[in-house]
Every structure is written in C-alpha cells, then in structure tokens.
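[1] heads up, no residue letters with this:
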C-alpha cells in the first residue's frame, strides 16, 4: 500500500470515529509503529488531524464553522468532478431542477449546461453565473433573492418567498455533513432553512457529498437520510459508512475516479 493510500485510510477512520490509537493502526494496517507515526506527522502537517499521546484526534471545527466557497473548492476537487458528472446524468431533459449552493453543486451546473430544455431554480450565485456563461434559448434560470452567506448562498425571507409555491422535479443538494442520527447538515442556520424549503419544493432529492462528509455534523439538519432518493458520492466512502447509508437512503451511487476526475 502506498503511503498516500494508507494516510487516507487513517484520515477516514479519524473522521469516522473522532480518534485513532497508534497501536490499533499498526495492527489493522500491518505496518511498523514508526511508519504510523510518520503518517500521523504528515497528516498533522497538512492540518488534517492533531497528534496526541498514543494516537491522534480529529481537527473538525465547531458545528457552526463555515469555510468560504474558495476554501472549499480546493478540497476533494477530483472527487467532486466525478460526483458532478454522475449527478448530472440523473437529470432528465426538459425537467425542472433546483440546485442548492455549494462547490459540488457548482460542478454539477457545469455539466447541466449540456442538458436541453431545463428550468433551473437556484439560491447559488455561482450556479447562476455558470449557467449564464453558457446560455441556451431553451433554458430558464431563476435565481432567488436573499442575503449572501460565506458559501455564496442566498438565504433569508426573500429566498424563502421566491421558493414558496414551486413544484420541481428534482433537487440536487450539497451538504456540509451526513450522519445517521443527524441526517444531512449545514453549519449555517439560515442556509438550512432555505435548503429545507428547496427540499419541500422538490419531488425527488439527490444529495451530492464526497466521502469526507460522512461523520461530519453541522449545527442544523436539512433533512433526514431517509428523505434522500439518491446519494451521489465517490468510491472513497468507507465500507461501514456505505452499509449505513444503504440502510437509510433510497440508492447510493459511488462515482468512480479517473486520472483527471472526468
């Protein structure tokens, strides 16, 4: 196993359980104590975890921490590109589609530029800009009003009013985290309210979330796992997480990664 693969397994376990012990990693990964300690040093230098006596713990921030769009766009970029293509393939031509704000949904929008006859409703400035740059005479784009959040979402009373009374075929929803007990979550209370309005307006719910979102919990729940019809994630998802999700969501699609993520 390559060092990068081993470190990704360690990081997945830290995200899933909150902490790891060196002795347990030595046994499960069949490598030396020194190898594990070097891996933990490398992960700590990236800010991915924090070393403690005998192991390491998660560096997950407060449940209200909300990184900006640019910061999030550099994380798991390859996985997001694969997820975006797989999610866009689920959208039927001439349907009414909603896209929430987020870096993964922005990547989905790039692929939806090719789908004919869409009506797209979004509270994402980035999604609207992407679709505006690739105009089609057979496409309608509706951008909600509202206050802007760090993730470039439009939220608040104006956004809620514009969504009221809509009947959409499908919502493609980006999330901050997912967990069995808390469901799909976000660190922003106002964004959660707007996302819940989008969920209410949609007949089907497609959630796009890379494997690192598993076990992360934001302060506010958008929807329980069993409200999701299709979860599009990537092949890096932990097997235990996959089994848990299979029990709760309608269908799990694990988008395969290629060299360029396309």
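    On my side now, so go ahead. All of these numbers come straight from a predicted model, not from anything done at the bench. Numbers count the residues shown, from 1 in each chain.
[2] Please count neighbours and contacts with C-alpha atoms only from this point.
    Fine.
[3] Skipping adjacent residues, who's closest to the residue nearest to the spatial centre of the chain in space?
    Nearest residue to the geometric centre of the chain (CA atoms, centre = their mean): residue 209, 2.8 Å. Of all residues not flanking residue 209 in the chain, residue 233 sits nearest, at 5.2 Å (CA to CA, 6 or more residues apart in numbering).
[4] cool, and residue 72?
    residue 103 (6.7 Å).
[5] Next, count neighbours for that neighbour.
    Number of residues near residue 103 (other CA atoms under 10 Å) recorded here: 28.
[6] Would you check how far apart it and residue 215 are?
    19 Å (CA to CA, to the nearest Å).
[7] try residue 99
    Counting by CA to CA, the gap from residue 99 to residue 215 is 23 Å.
[8] With residue 177 instead?
    Taken as CA to CA, the span from residue 177 to residue 215 is 7 Å.
[9] contacts for the helix or strand where residue 252 lies?
    Using DSSP states H and E, the element containing residue 252 is strand 251-255. Residues outside strand 251-255 that contact it (CA atoms under 8 Å, 6 or more residues apart in numbering): 82-83, 86, 229-235, 237, 242, 245-246.
[10] Now do the top helix by length along the chain: which elements does it pack against?
    The longest helix of the chain (DSSP state H) is helix 3-17. Using 3 or more CA pairs under 8 Å, 6 or more residues apart in numbering; DSSP states H and E, the elements in contact with helix 3-17 are strand 19-21, helix 33-45, strand 55-58.
[11] try it against this one:
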C-alpha cells in the first residue's frame, strides 16, 4: 500500500471512528506502529487530528483549526489589532519576552519599540519574515516546522525554550473557562506554550471576546496563574469579578 493511499485510509478511519489507537491502525494497514505514528504526525500538522497517548482523535473543528496562518491572520484582524494596541502598555520596559506563534501575538510584537535592547524568544517562523529589518533580537526555539501554523514544535523546541528566563510571556488560546481553565486545540502546540509559561515572570493572555466561556481539547493552564488578560471588549461581569478576586489585570 502506497504512503498517500495509506494516509487517506488512516484519515478516513479516524474520522469515522472519532478515536483510534496506533495498534489498531497498524494492524489494519499491515505496517509498523512507527509508520503509523509518522502518518499521524502528518495528519496532525494538517490540523485534521490531535495526537493523544497511544493513538489519535479526530478534530471536529478540523476545517477551522487547520486553516493556514495567513488565512487565520486575516480573520477578525480588527479585533486582533485592538488587542495588540491594548498590549503596548505591558511591553514598555520589557527587555526579554517569550511569544507563541499565534496571529494575535504576532500583531502585538509589531508594536514593540525597534530596539536592540529587546530580545524575543519565539517558536513562530513568521516573525523572521515580518521583522527582517528590525533591530530587535529574535531567538528561534528551533524544532519541527509546522507549515500550516508557521510554528516550530517538538522536543527540541521545548528543550530550547527551557534554557531562557524572561520577563513576560505573550500567549493566546482557543478558549477559557472560569471552572475548567485555559485551553488550546493542538497538543503539540500546547506543550510549547506550557514551557513558555513556566519560563516567564509574568504571563499575558491575548484573547478575543469570542473565546470566553469556551473550552477546547487540551488544558493549557489555570487562569488564576495569569497576570494579565487582554481582550477586545468588556467581558461578562463574572469575569471582571474573577479577575479582581485573583489579582489578574483585565485590559479591554
């Protein structure tokens, strides 16, 4: 069975079953489990599935979550730019920043002072195109290149991030809930974001208003550990009260 044919079959099987193990796919396709794992890596990079321990699950929102970076960048651009402008105050005086690969965070980075005194560690590859002429020092996490999200992932990226201590982490998410926490939809991306959070003195969550009271597949962090939430408009009163009670600075 050719690789492309097998990949199509694996995709269809996961879509129909919703969740399946590497072992079952290996037996079905009569190939090694290592071959199946490589197939699953390809499907995850496309946004079709999410890898879980021992197997994979189908992303119901695959058509949304697999949207290429530039298509995502153009969606809700006004809201992202509003959030970015509200982040400017936090960026003042910060010399070391760690930033995820989300489109909202990239918009915020565009507003940094063009100074050689600033260093940004990131798993985004888009920043190196965007800031070719900038005096800012950008440090790449390295790792496996995801062409859809223009991000670097995997163990190498995580290990490299763990070498740096920074003043501020800029991250985004797919959903946040007072009861359940902050969520992302991609397990490999969430691993990188968790490492970034651990290495920062302060954490700022840049999130548009549609993500409030929503959940996604992967738990990212307890919202009580956030220092800032920056969004495009005033959230529900329950969020305002929650932030006040937990010392989170809410900016909208």
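    Looks like it came in fine. Treat the numbers as computed from the prediction; the structure is a model and nothing was measured.
[12] picking that back up, got a list of what the residue nearest to the centre of structure 1 touches?
    The contact partners of residue 209 of structure 1, by CA under 8 Å, 6+ apart, come to 80, 83, 104, 174-175, 177, 231-233.
[13] Touching, residue 197 of structure 1 and residue 163? I think so.
    Yes. Assessed by CA atoms under 8 Å, residue 197 of structure 1 is found in contact with residue 163 at 6.8 Å.
[14] Can you tell me how far residue 160 of structure 1 is from residue 166 of structure 1?
    Look at residue 160 of structure 1 and residue 166 of structure 1: by CA to CA, they are 11 Å apart.
[15] Have a look at these two and say which one is more surrounded.
    Neighbour count, other CA under 10 Å: between residue 160 of structure 1 and residue 166, residue 160 has more, with 20 against 14.
[16] The more buried one in helix, strand or coil?
    Of the three states, residue 160 of structure 1 takes helix under DSSP: H, G, I helix; E, B strand; the rest coil.
[17] Next, work out how far apart it and residue 233 of structure 1 are.
    From residue 160 of structure 1 across to residue 233 of structure 1, the span is 28 Å (CA to CA).
[18] Residue 29 of structure 1 too?
    As judged by CA to CA, residue 29 of structure 1 and residue 233 of structure 1 stand 25 Å apart.
[19] Those two - which one has more neighbours?
    Using other CA under 10 Å, the more surrounded residue of residue 29 of structure 1 and residue 233 is residue 233, with 28 against 13.
[20] Looking for the alignment partner of that one in structure 2.
    By TM-score structural alignment, residue 233 of structure 1 lines up with residue 231 in structure 2.
[21] cool, and residue 224 of structure 1?
    In structure 2, residue 224 of structure 1 lands on residue 222 (TM-score structural alignment).
[22] could you pull out the strands for the stretch 1-150 of structure 1?
    19-21, 49-52, 55-58, 96-99, 119-122, 140-143, 147-148 (DSSP state E, counting those that start in this stretch).
[23] And the strands in the stretch 151-252 of structure 2?
    Here the stretch 151-252 of structure 2 has its strands, by DSSP E, counting those that start in this stretch, at 151-153, 166-171, 175-177, 181-184, 200-206, 218-221, 228-230, 249-251.
[24] Now the longest one on structure 1. Mean distance?
    When you say that, I think you mean strand 200-206 of structure 2. By mean CA distance after the TM-score superposition for structure 1, the fitted strand 200-206 of structure 2 averages 0.5 Å away from its aligned residues in structure 1.
[25] which bit of structure 1 covers that strand?
    Against structure 1, strand 200-206 of structure 2 falls on residues 202-208 (TM-score structural alignment).
[26] Name the residues that touch the matching stretch?
    With CA under 8 Å, 6+ apart as the contact definition, stretch 202-208 of structure 1 has outside contacts at 83-84, 87, 98, 104-105, 167-175, 199, 227-233.
[27] Mind listing what's buried along that stretch?
    202, 204-208 (16 or more other CA atoms under 10 Å).
[28] How about stretch 118-134 of structure 2?
    For stretch 118-134 of structure 2, burial by neighbour count (16+ other CA under 10 Å) applies to 118-127.
[29] Can you tell me which of those residues is nearest residue 218 of structure 2?
    residue 123 (18.7 Å; CA to CA).
[30] Return the distance of stretch 13-29 of structure 1 from the chain's centre.
    24 Å (CA atoms, centre = their mean, to the nearest Å).
[31] Next, the distance between the ends of it.
    Length of stretch 13-29 of structure 1, first residue to last, CA to CA: 12 Å.
[32] what range in structure 2 matches that stretch?
    Aligning stretch 13-29 of structure 1 against structure 2 (TM-score structural alignment) gives no matching residues.
[33] buried residues in that stretch?
    By 16+ other CA under 10 Å, the buried positions in stretch 13-29 of structure 1 come out as 13-16, 18-22, 25-26.
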